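*Asks:* here is a sequence with its predicted model. Questions after.
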Amino acid sequence: MQMTGNTIFITGGASGIGRGLAEAFHARGNTVIIGGRRKALLEDVVAENPGMDMIELDVADLASIETAAGELVTRHPSLNVLVNNAGIMPFDNAAGRIDDVVAQKIIDTNLLGPIRLSSALVGHLKMRPHATIIYNTSVLAYLPLAVTAVYSATKAALHSYALSQRFMLRDTTVSVQEIAPPWVNTDLIKKSDDPRAMALEDFIAQTMQGLETSDEEVVVEAIKAIRANPGPHEHALVNAFNADIIAHPIPV
């Protein structure tokens, strides 16, 4: 994608990967707008990055999406990049009863939220000379973490949606890129400084380098082997991965 001269909206931009991307794009001179539910955190990020803007948004709520999309286009008619970053990651137990309220919240936030927001803005984006929609999925889209089964499933579904949307937009000015992070040291689960988690600064640096290309998917070096489809050996890979996680639990 083009890395300068953009007007970029980033959901979940108050913390973690969203904030990291927002500040990296802002440092390159782009106009950056961050969105999220936590107004105070949004205001803190904007205050620390003069020139950045914010819009309150709950991606799990369709009415909030429609309101925010209208406000974005009105206030920032040059908008040409959408980064669907917001997400939640509660743990669950697929061997037992899944909490339906929590599961629906995960689906609304991680899957329907990006689909609805992209749908609300794609007409505007197609009128721009060059535009990009970015989806933040996860390495768990390819290698599910059994103790976050619903989360992993939403990321796999979002990866599938991005593939379809990319094809459908092939003859327009809108490109679609996907970021698939590994475990990054953020507060998505708990900022624990676990040595298995990639430093946020390193992830942002490698991801920005990847976004400079026309690659459909941007994956950091640490997960390239996982992304290289295991094919018929998928089940053994998934089982071994999750057995190791059980033996060395993620701090919660």
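*Replies:* Arrived safely. Residues are numbered from 1 along each chain as shown.
*Asks:* contacts, neighbours, all on C-alpha from now
*Replies:* Fine.
*Asks:* my read: N85 touches Y135, true?
*Replies:* Yes. Using C-alpha atoms under 8 Å, N85 is in contact with Y135, at 6.5 Å.
*Asks:* so which helix or strand takes in L82?
*Replies:* Assigned by DSSP states H and E, L82 belongs to strand 81-84.
*Asks:* quick one: L57 from S192, how far?
*Replies:* 27 Å (C-alpha to C-alpha, to the nearest Å).
*Asks:* neighbour count for those two, which is higher?
*Replies:* The residue with more neighbours, out of L57 and S192 and counting by other C-alpha atoms under 10 Å, is L57; that gives 23 against 13.
*Asks:* any idea how far the more buried one lies from T74?
*Replies:* L57 is 15 Å from T74, where distance means C-alpha to C-alpha.
*Asks:* and R28, what does it touch?
*Replies:* M3, T4 (C-alpha atoms under 8 Å, 6 or more residues apart in numbering).
*Asks:* do that again at 7 Å, thanks
*Replies:* By C-alpha atoms under 7 Å, 6 or more residues apart in numbering, the contact set of R28 is T4.
*Asks:* for G87, same thing?
*Replies:* The contact partners of G87, by C-alpha under 7 Å, 6+ apart, come to T109, N110.
*Asks:* now it: how far from E23?
*Replies:* Applying C-alpha to C-alpha to G87 and E23 gives a distance of 19 Å.
*Asks:* this is the comparison structure:
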Amino acid sequence: MKTVGNTILFTGGGSGIGRELAQRFHDLGNAVIVAGRRREALEETIAGRERMSALTLDVDDPEAIMAFARRVVTEYPELNVLINNAGIMRSEDLTRRRDLADAEETIVTNLLAPIRLINALIDHLAVQPDAAIINVSSGLAFVPLSATPTYSATKAAIHSYTVSLRTQLKGKVDVIELAPPGVQTELTPGQSARDGYMPLDQFADEVMTLFQQQPTPGEILVERVKLLRWAERDGRFDQVVGMLSAR
């Protein structure tokens, strides 16, 4: 993947990892479109930045995704990079019967929405020069956090989907997975100040260095996430599951 001269669409660009990386890619010399539900947050992301735009998008609405895709390729015909970053994380108690609204919303936002957006844009991306799709998964794709079972399951699914997508699009579109560790953002309340999570600026520094490697790795893995990524390979899976649950 080239890192300069792209037109990049970032979902979940109004806060956290999405905002930070969208601004970092813009700093390199890319035109960047940030998308999300909250217009005010998106405007904060792009404030004072030329060649950076904001579009609202409800990723939970399949018809809205199709309409959004038509608008994006019309207004930004040079779009060649899609970064699926939008996501939610909810704690769930599996020990008794419960309302499944949180689980269902998590599946729609974290799994169905990126699949739908890729589907809506693939015909356009497949004919663009230097095209790339980047799916943001999580270290929890490889070792689940028991307190957030559906979140972990959706990220495992995104990992698997990305592998298949990469294979099918080989030679047409670069497909990259970014798997963050726990990062100090407001993905969950209070997480941005929680000890044991990676500071956002340090995460972004390491990620951007990895993206500028040539060839770009198929998986962008900062050092802190490798314990999770390789836990099963290294015979530490049960140990790491217990460590996460205890924390």
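*Replies:* Alright, I've got the coordinates. As the structure is a computational prediction, the values presented were derived from the model and not from experiment.
*Asks:* now the strand holding L82 of the first structure on the second structure. Mean distance?
*Replies:* Strand 81-84 of the first structure: mean distance to aligned residues in the second structure after superposition is 0.2 Å, counting by mean C-alpha distance after the TM-score superposition for the first structure.
*Asks:* next structured bit after that strand?
*Replies:* Assigned by DSSP H and E, the successor of strand 81-84 of the first structure is helix 100-107.
*Asks:* list the helices and strands the strand or helix carrying I33 of the second structure packs on?
*Replies:* For I33 of the second structure, the host element (DSSP H and E) is strand 31-36. Here strand 31-36 of the second structure touches strand 7-11, strand 52-56, going by 3 or more C-alpha pairs under 7 Å, 6 or more residues apart in numbering; DSSP states H and E.
*Asks:* residues in contact with the helix or strand just after it: which ones?
*Replies:* Next along the chain after strand 31-36 of the second structure, taking DSSP H and E as the criterion, comes helix 39-46. Contact partners of helix 39-46 of the second structure, identified using C-alpha under 7 Å, 6+ apart, comprise G13, G14, S15, R19, V34, G36, M52, S53, A54, T56.
*Asks:* ok, the second one - how many residues close by?
*Replies:* Here the neighbour count serves as a burial measure; for G14 of the second structure (other C-alpha under 10 Å) it reads 27.
*Asks:* now do the fourth one
*Replies:* With neighbours defined by other C-alpha under 10 Å, the count for R19 of the second structure comes to 21.
*Asks:* skipping its backbone neighbours, what lies nearest it in space?
*Replies:* Here the nearest residue to R19 of the second structure in space, its sequence neighbours aside, is G13; by C-alpha to C-alpha, 6 or more residues apart in numbering that works out to 4.6 Å.
*Asks:* same check, this time on the third one
*Replies:* Here the nearest residue to S15 of the second structure in space, its sequence neighbours aside, is A41; by C-alpha to C-alpha, 6+ apart that works out to 6.9 Å.
*Asks:* check S91 of the second structure too.
*Replies:* Nearest to S91 of the second structure is T148, by C-alpha to C-alpha, 6+ apart, at 4.7 Å.
*Asks:* what residues sit buried inside stretch 16-31 of the second structure?
*Replies:* 16-26, 30-31 (16 or more other C-alpha atoms under 10 Å).
*Asks:* ok, stretch 169-177 of the first structure next?
*Replies:* V174, S175, V176, Q177.
*Asks:* and if you look at stretch 195-207 of the second structure?
*Replies:* Using 16+ other C-alpha under 10 Å as the test for burial, stretch 195-207 of the second structure gives M198, P199, L200, F203, A204, V207.
*Asks:* please apply the same query to stretch 223-231 of the first structure.
*Replies:* R227.
*Asks:* end to end on that stretch, go ahead and measure it.
*Replies:* 16 Å.
*Asks:* also stretch 104-113 of the first structure?
*Replies:* 12 Å.
*Asks:* list the buried residues in it.
*Replies:* Quick answer for stretch 104-113 of the first structure (16+ other C-alpha under 10 Å): K105, I106, I107, D108, T109, N110, L111, L112, G113.
*Asks:* before we move on, the earlier item: looking at the buried residues of stretch 169-177 of the first structure, which is nearest I245 of the first structure?
*Replies:* Nearest to I245 of the first structure among these is Q177, at 29.2 Å by C-alpha to C-alpha.
*Asks:* helix or strand: which one has that closest one?
*Replies:* Using DSSP H and E, Q177 of the first structure falls within strand 174-179.
*Asks:* next helix or strand past that strand?
*Replies:* For strand 174-179 of the first structure, the following helix or strand on the C-terminal side (DSSP H and E) is helix 200-211.
*Asks:* that following helix vs the second structure, mean deviation?
*Replies:* Helix 200-211 of the first structure sits 0.9 Å off on average (mean C-alpha distance after the TM-score superposition for the first structure).
*Asks:* what does the helix or strand that that helix is followed by correspond to over in the second structure?
*Replies:* Toward the C-terminus, helix 200-211 of the first structure is succeeded by strand 217-218 as the next helix or strand (DSSP H and E). With TM-score structural alignment applied, strand 217-218 of the first structure matches the range 219-220 in the second structure.
*Asks:* the matching stretch vs the first structure, average offset?
*Replies:* Mean deviation for stretch 219-220 of the second structure: 0.4 Å (mean C-alpha distance after the TM-score superposition for the first structure).
*Asks:* count of neighbours near N136 of the first structure?
*Replies:* Per other C-alpha under 10 Å, the neighbour tally for N136 of the first structure reads 22.
*Asks:* contacting residues for Y135 of the first structure?
*Replies:* Y135 of the first structure neighbours (C-alpha under 7 Å, 6+ apart): V83, N84, N85, Q177, E178, I179.
*Asks:* corresponding residue for the third one in the second structure?
*Replies:* What that stands for is N85 of the first structure. In the second structure, the residue paired with N85 of the first structure according to TM-score structural alignment is N85.
*Asks:* wait, its match sits on R19?
*Replies:* No. Using C-alpha atoms under 7 Å as the test, N85 of the second structure is too far from R19 to be in contact (9.9 Å).
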